[in-house]
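Undergrad: A predicted structure for the sequence below; I have some questions about it.
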Amino acid sequence: MSARVPGPVMVAAGCGGTGRELEPYLGPAGLDGLDFVTRSITLDARPGGPGPRLVEVPGGIVNAVGLPNPGLEHFLATELPWLVRAGARVIVSIAGATMGEYADLARRLSRAPGVAGLEVNVGAPDEVGVGLFEVREPYHSASVIAAVRREFPADRPVLAKLRPDVSRIVEGARSCHEAGATAVVVGNAVPAAFPDGRAGGLSGPAIAPIALRCVATVHQTVPEVPLIACGGVRDAASATAYLRAGASAVQVGTALLHDPTTLARLRADLETSHQEDP
């Protein structure tokens, strides 16, 4: 049985908190039936980076949160059961310092009740700075995907999350898909810097034209690769642009930090526009 590509509207990794923070803003249905991507989970707990971790800039935010999370065991004991009870389809974002860590996370999450799929974070804007596996070439990310896919059931999706690098995105998407990724998420934050020079990642509407170019290019070049777009999705128009360019689904991230009701409005707007299409 082939895995289902999630969507059409998802919560981007790290932008919905633990789910508890977002649920009050999602309308009567709450998280029920929503594809919810968790913050990136690592084997051991991480406190995150020093402050300030997030700075608003024209068109988006620069962040260097450092992937704070409680570690796998605490996540399995507390956050995952709550999300499952709330009715979410839980896609666990995973991150590791080695391929072995990614494989171990996949193996242990494959046995956890309620895990609907995995999103493999292989496109962090500063992976070396936060201690993650360094992805210098497309085959590095493909090797991680292959290691994860061997440990995770074939009937559940494995998503490869890549940076929107126009010069390398086609090769990266093709390699990850051939390695077993159900779909490719384009993209992660773009490498940037804080006003004080610290490394970070830029996200929000400012990167939407870059991510849109990446989606269109991948779809035109390797149309067999399912795509999920992420980057500046804030309303029906921005979501529809990605869907028309070839994406099967979109993720909402930075917009939720400005207005946590964005997701509920977007889902309603897309449903209405779909009903009105001839």
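TA: In hand now; what should we look at?
Undergrad: CA only for contacts and neighbour counts going forward, please
TA: Will do.
Undergrad: and stretch 86-104, how far apart are its ends?
TA: Taking C-alpha to C-alpha, to the nearest Å, stretch 86-104 runs 27 Å from one end to the other.
Undergrad: can you list the neighbours in contact with it?
TA: Applying C-alpha atoms under 8 Å, 6 or more residues apart in numbering, the external contacts of stretch 86-104 come out as 13, 30-43, 80, 83-84, 105, 114-122, 131-134, 143-144, 147-148, 150-151.
Undergrad: here's the one I want to compare it with:
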Amino acid sequence: MTTPIPGPVMVAAGCGGTGRELAAYSGPDGLDGLDFVTRSITLDARMGGPGPRVEEVPGGLVNAVGLPNPGLEHFLATELPWLVRAGVRVVVSIAGSTMGEYADLARRLSRAPGVAGLEVNVGAPDEVGVGLFEVREPYHSASVIAAVRREFPADRPVLAKLRPDVSRIVEGARSCHEAGATAVVIGNAVPAAFPDGRSGGLSGPAIAPVALRCVAEAHRALPDLPLIGCGGVHDLRSANAYLDAGATSVQVGTALLHDPTTVARLRADLSRSHQEM
């Protein structure tokens, strides 16, 4: 049995809010059929980091939002049911401070109606600073993926989200896939700093060349592994760059903060271009 891969266009984690914020910008069909990755959900609610949390820089954004979210129970009671009613294919991003927390999240989400898959955040730009499980080596990521995979149904996808680190991406992707990841998302924010020196993560077009190199390297070494490209996707050309490099799907993140119609336009453009082929 083949586990389905979301796509070809997905909303990247944390960039679509609760989904309600995108509904008015999603075209005539609304959110129906949209592959939507939620903000990263933790067991307990998180207020997030101190402000200012986001700053625009040439080519992208530096952020230190601190993974604000209402916690698992509140998410299951309010945000998930709304997304399901809207027809969204919900991929829940999860984050934890221990492997046990990741496993607990996976176990409880496996029983929640409407959860189409999980995205495991094992590539945050500053995991120690925000209190997440520290991922220093590929085997750390693989251990988390294995813990999640044991608790989540085999017929639903588990996506491993990794930073675009050219020197380690092949090893990291291989380790996560061997541990049970259905696909690997390449293009989390990369470690950066605000002008005042505070730690943050850089995202947007500025990281696209690096993320594209990582997708190409991973595809070359692991041609059978589904890859999802993320980083600077904002139009048909930027999406096709990832698809041509070997990705099977793309995620749209930072562009939505500038133009919330981006996903709707890109879905239509990709569908049109496929019909013309």
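TA: Cool, the structure landed. Every value quoted in this text rests on a predicted model; they were computed, and no experiment measured them.
Undergrad: need the TM-score between these chains.
TA: Once the chains are laid over each other, their TM-score by TM-score structural alignment, normalised by the length of the second structure reads 0.99; 277 aligned residues with a C-alpha RMSD of 0.5 Å.
Undergrad: still on that earlier bit, ok, of the contacts of stretch 86-104 of the first structure, which come out buried?
TA: Neighbour counting with 16 or more other C-alpha atoms under 10 Å marks 13, 30-32, 34-43, 80, 83-84, 105, 114-122, 132-134, 143-144, 147-148, 151 as buried within these.
Undergrad: can you list which of these are found in helices?
TA: 80, 83-84, 105, 143-144, 147-148, 151 (DSSP state H).
Undergrad: contacts only, for residue 154 of the second structure.
TA: residue 3.
Undergrad: doesn't residue 80 make contact with residue 114 of the first structure?
TA: Yes: here residue 114 of the first structure reaches residue 80: they are 7.5 Å apart, a contact under C-alpha atoms under 8 Å.
Undergrad: centre of the chain to stretch 61-80 of the first structure, how far?
TA: Centroid displacement of stretch 61-80 of the first structure relative to its chain, using C-alpha atoms, centre = their mean, to the nearest Å, is 14 Å.
Undergrad: quick one: end-to-end distance for that stretch.
TA: Stretch 61-80 of the first structure has an end-to-end distance of 28 Å (C-alpha to C-alpha).
Undergrad: would you mark the buried spots in that stretch?
TA: 61-72, 75-76, 79-80.
Undergrad: just these now: which is nearest residue 18 of the first structure?
TA: Nearest to residue 18 of the first structure, judged by C-alpha to C-alpha, of the buried residues of stretch 61-80 of the first structure is residue 79 at 6.4 Å.
Undergrad: hmm, that closest one is touching residue 18, no?
TA: Yes: at 6.4 Å, residue 79 of the first structure and residue 18 qualify as touching, with contact defined as C-alpha under 8 Å.
Undergrad: which one in the second structure is aligned with residue 120 of the first structure?
TA: Aligned by TM-score structural alignment, residue 120 of the first structure pairs with residue 120 of the second structure.
Undergrad: scratch that, residue 184 of the first structure
TA: So residue 184 of the first structure corresponds to residue 184, using TM-score structural alignment.
Undergrad: so that match sits against residue 164, correct?
TA: No: at 11.1 Å, residue 184 of the second structure does not count as touching residue 164 under the criterion of C-alpha under 8 Å.
Undergrad: can you pull the contacts of residue 6 of the first structure?
TA: Here residue 6 of the first structure is in contact with 35, 157, 249 (C-alpha under 8 Å, 6+ apart).
Undergrad: what does residue 241 of the first structure give?
TA: residue 212.
Undergrad: so it is in which element?
TA: Here residue 241 of the first structure sits within helix 236-245, counting by DSSP states H and E.
Undergrad: give me the buried positions along that helix.
TA: Within helix 236-245 of the first structure, the residues that count as buried by 16+ other C-alpha under 10 Å are 236, 238-243, 245.
Undergrad: tell me if residue 62 of the second structure really is in a strand.
TA: Yes: Residue 62 of the second structure: assigned to a strand according to DSSP: H, G, I helix; E, B strand; the rest coil.
Undergrad: state the distance from the nearest residue to it once chain neighbours are set aside to residue 152 of the second structure.
TA: Spatially, and ignoring its direct neighbours in sequence, residue 62 of the second structure is nearest to residue 202 (4.5 Å; C-alpha to C-alpha, 6 or more residues apart in numbering). In this view, residue 202 of the second structure and residue 152 of the second structure are 31 Å apart by C-alpha to C-alpha.
Undergrad: which one of the two has more residues nearby?
TA: Taking neighbours as other C-alpha atoms under 10 Å, residue 202 of the second structure and residue 152 compare with residue 202 leading, 27 against 21.
Undergrad: for residue 233 of the second structure, see how far away residue 268 of the second structure is.
TA: From residue 268 of the second structure to residue 233 of the second structure the distance is 15 Å (C-alpha to C-alpha).
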